[in-house]
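Visitor: Please find the sequence and the predicted model below.
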Amino acid sequence: MHKISKATRDRWPAVKWMALLIASPSFACAAEHLPWSGCYVGVQAAAVRSQSDDWTPQSSGGAYTGQTLGGHAARGGAGGLQAGCNAQVGERFVVGVQADHLRVNAAGQHDSARETGVAYHSNVRALTSITGRAGYLMQPDLLGYAKAGVVIEHGHQWATTTQLGTAYTASGARAGWTVGLGAEALLARHWSGFLEVNFHRWGTRSIAVAPQVAGLPPAMIRITQSGTAVRAGLNYRF
């Protein structure tokens, strides 16, 4: 290790105190006993389920306005990146914040509960979340944690008929809240792995769907959305 000369330490008191701190046993002990403090980046894979319930027309004058036409789940896989920072508090507690983004390939559909020859479809293209978490060290290298924050779903909805094909479409982003539970283990000096389950809620909202066939009027439909994501990944800690 490079040594700081005595002349430099005497000339610059701050350098002297820094050298003494780094060389002290307490500094090494802190680094050894607070291994969860610091920032990280990583990759993850996930199994995603997005539930769309109570597809209900809102346009005035429609045959089934205000009546639910059913619902379905969009299921699929995802992969993405995450980055965050942790602070270890004492020997047992860890708090932190994380941002992540998943590219998703999940799709689903259902036949209308009231209309003949009509089906409703959705897919999920991406999930972005910002969460805080708090955890407890069950062992020095094993963290159990809970998390909560904001989640944004990027998706697409559309309606088809046997006669017209794709009749209406809509797409966009929707913000909601998320909570989750997980566990993370230190695998090596700079590496950790995690497994967690997240629960998402976007509530109920009305969506403007654009007609895709000449002669069809603009329409509104109300959908209630929720979802889950089971995630596993690796973090590089620095």
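Guide: Good, I have the coordinates.

Visitor: use CA for all of it now, contacts and neighbours both
Guide: Fine.

Visitor: residue boundaries of the helices in this structure?
Guide: For the chain, applying DSSP state H gives helices covering 6-11, 13-23, 25-33.

Visitor: Need these in JSON lines (columns: distance to L127 and mean neighbour count).
Guide: Shown next, in JSON lines, are these (distance: least, C-alpha to C-alpha, whole Å; neighbours: other C-alpha atoms under 10 Å):
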{"stretch": "helix 6-11", "distance to L127": "52", "mean neighbour count": "11"}
{"stretch": "helix 13-23", "distance to L127": "42", "mean neighbour count": "13"}
{"stretch": "helix 25-33", "distance to L127": "35", "mean neighbour count": "11"}
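
Visitor: Would you reformat the ones you listed as TSV and include distance to R189?
Guide: TSV is the format used below for the helices of the chain (distance: least, C-alpha to C-alpha, whole Å):
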stretch	distance to R189
helix 6-11	32
helix 13-23	19
helix 25-33	10
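
Visitor: Out of these, flag the one nearest R237.
Guide: Across the helices of the chain, R237 has its closest neighbour in helix 25-33 (13.4 Å, C-alpha to C-alpha).

Visitor: What number of residues are in the vicinity of the nearest residue to A46 once chain neighbours are set aside?
Guide: Once flanking residues are discounted, A46 sits nearest to R231: 4.3 Å by C-alpha to C-alpha, 6 or more residues apart in numbering. R231 has 19 neighbours, counted by other C-alpha atoms under 10 Å.

Visitor: Hmm, R231 is touching F199, no?
Guide: No. In this structure R231 lies outside contact range of F199 using C-alpha atoms under 8 Å: 11.3 Å.

Visitor: So which residues of the protein form strands?
Guide: For the chain, the strands defined by DSSP state E cover 38-57, 72-89, 93-111, 118-139, 142-161, 165-186, 191-211, 219-237.

Visitor: doesn't A30 make contact with L21?
Guide: No. The criterion here is C-alpha under 8 Å, and L21 misses it with A30 at 11.4 Å.

Visitor: quick revisit: between the strands of the chain, which one is closest to A7.
Guide: Of all these, strand 38-57 comes closest under C-alpha to C-alpha, at 33.5 Å.

Visitor: residue contacts, the residue nearest to W191 when sequence neighbours are not counted?
Guide: Nearest non-adjacent residue to W191, counting by C-alpha to C-alpha, 6+ apart: Y236, 4.9 Å away. Y236 makes contacts with Y40, V41, G42, H190, W191, S192, as judged by C-alpha atoms under 8 Å, 6 or more residues apart in numbering.

Visitor: P35 versus the fifth one, what's the distance?
Guide: Plainly put, W191 is 11 Å away from P35 if you go by C-alpha to C-alpha, to the nearest Å.

Visitor: before we go on, here's another structure to hold up against the first:
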Amino acid sequence: MKLALLCSVAFLAAASPVLAADIVEPVAAMPFSWTGFYGGVQAGGGWNDSRWSGATFDSFNTNGSGGIFGGQIGYNYQINQFVIGIEGDLAGSTVKGDGQCSTALGTTCETKQDYLGSVRGRLGYAIDRILIYGDAGVAFTKYKIAEVDGFHQSFGGGSRVGWTAGLGAEYALTDHWTAGVEWNYYDFGTKSGESDTIPGFFVDNRNTENVVVGKINYKF
């Protein structure tokens, strides 16, 4: 009886460090997954380069800037550390630029943007809660192209379709909330518009834009 008791005590003494280590060792945290649907808001600024050209006047630019405010929805799918996804966004715009119309003294021409949207594919690399990505896709906007001082006239602005590409970085603040910053370049090509007051007078207008926004998303 005494021998059995002594053996039990010796076994418990030998095993106690192992048991204690198992108890106090923390459980390894699961890595963050970017897979899932998300939606959120964005705010930032845009810088537009609007180049006017035509057969009857010297070319000129109306470079402008303004605010970009809107939202986005999307879906990510993570494979190991790579993340593929798709995102759509739509934002109101106050981007506007004006300047002297060619060499016509006393005149002002203006390019004004009403909204900006896109549908983009995304490819990124995740380091746990940090995501760095590139994107590219189709872009949509609406411009007003007009002479606003001097001889007032518009030149058939309207909706435009182009392409966009950019880079971004995002950080997961919690398991559901993420925040990031994104830059995109937009190219809407050249569109020819006829004056609404002078039949046969056309203006070619080429628009490109750089946009930087901050984003906050909720991951479902």
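Guide: Thanks, I have the structure now. Because the structure is predicted, anything quoted here is derived from the model rather than measured.

Visitor: Which residue in structure 2 aligns with the residue nearest to W191 of structure 1?
Guide: Counting by TM-score structural alignment, Y236 of structure 1 corresponds to Y218 in structure 2.

Visitor: Now do the alignment partner in structure 2 of Y40 of structure 1: how many residues are near it, please.
Guide: Alignment note: Y40 of structure 1 maps to Y38 in structure 2; criterion TM-score structural alignment. Neighbours of Y38 of structure 2 under the rule other C-alpha under 10 Å: 20.

Visitor: Nearest residue to the middle of structure 1?
Guide: Of all residues in structure 1, the one closest to the mean position by C-alpha atoms, centre = their mean is S129, 4.1 Å from it.

Visitor: Chain neighbours aside, what residue packs nearest to A208 of structure 1?
Guide: Distances taken as C-alpha to C-alpha, 6+ apart place M220 nearest to A208 of structure 1, at 4.6 Å, with adjacent residues excluded.

Visitor: Ok, I84 of structure 2 next?
Guide: L123 (4.7 Å).

Visitor: Map that neighbour across to structure 1 for me.
Guide: In structure 1, L123 of structure 2 lands on A134 (TM-score structural alignment).

Visitor: Who are the contact partners of that match?
Guide: F93, V94, V95, G96, Y145, A146, K147.

Visitor: at 10 Å what do you get?
Guide: When contacts are counted by C-alpha atoms under 10 Å, 6 or more residues apart in numbering, A134 of structure 1 touches 86-88, 93-97, 143-148, 181.

Visitor: with the residues you listed in mind, which one is nearest to T224 of structure 1?
Guide: T224 of structure 1 lies nearest to A148 out of these, by C-alpha to C-alpha, at 20.5 Å.

Visitor: For the corresponding residue of structure 1 for W47 of structure 2, grab the count of nearby residues.
Guide: Taking TM-score structural alignment, the alignment pairs W47 of structure 2 with R49 from structure 1. If you count neighbours by other C-alpha under 10 Å, R49 of structure 1 ends up with 22.

Visitor: Name the nearest residue to R49 of structure 1, ignoring sequence neighbours.
Guide: Nearest to R49 of structure 1 is R75, by C-alpha to C-alpha, 6+ apart, at 4.6 Å.

Visitor: What residue, apart from its backbone neighbours, is nearest V43 of structure 1 spatially?
Guide: Nearest to V43 of structure 1 is L81, by C-alpha to C-alpha, 6+ apart, at 4.5 Å.

Visitor: Counterpart of that neighbour over in structure 2?
Guide: Matched by TM-score structural alignment, L81 of structure 1 corresponds to G71 in structure 2.

Visitor: From V181 of structure 2, how far out is the residue nearest to I84 of structure 2?
Guide: In this structure, L123 of structure 2 and V181 of structure 2 are 15 Å apart, going by C-alpha to C-alpha.

Visitor: Could you do V119 of structure 2 as well?
Guide: Relative to V181 of structure 2, V119 of structure 2 is positioned 17 Å away (C-alpha to C-alpha).

Visitor: neighbour-wise, which of the two wins?
Guide: V119 (21 against 17).

Visitor: Pretty sure that one sits against V138.
Guide: Yes. Judged on C-alpha atoms under 10 Å, V119 of structure 2 makes contact with V138 at a distance of 5.6 Å.

Visitor: list residues touching both of those two?
Guide: Residues touching both V119 of structure 2 and V138 by C-alpha under 10 Å, 6+ apart: G88, W163, T164.

Visitor: so how many other residues sit close to the nearest residue to the last one once chain neighbours are set aside?
Guide: By that I understand T164 of structure 2. Leaving aside its chain neighbours, T164 of structure 2 sits nearest to Y186 (4.5 Å; criterion: C-alpha to C-alpha, 6+ apart). Look at Y186 of structure 2: counted by other C-alpha under 10 Å, it has 25 neighbours.

Visitor: What lines up with Y186 of structure 2 in structure 1?
Guide: Using TM-score structural alignment, Y186 of structure 2 sits opposite H200 in structure 1.

Visitor: Please give me every residue in contact with the counterpart of G92 of structure 2 in structure 1.
Guide: Under the alignment (TM-score structural alignment), G92 of structure 2 pairs with R103 of structure 1. Contacts of R103 of structure 1 were listed using C-alpha under 10 Å, 6+ apart, and they are 45-46, 77-81, 124-128, 154.

Visitor: how near is the spatially closest residue to R103 of structure 1 that is not a sequence neighbour to A232 of structure 1?
Guide: Distance criterion C-alpha to C-alpha, 6+ apart; nearest residue to R103 of structure 1, sequence neighbours excluded, is A126 at 4.6 Å. A126 of structure 1 is 17 Å from A232 of structure 1, where distance means C-alpha to C-alpha.
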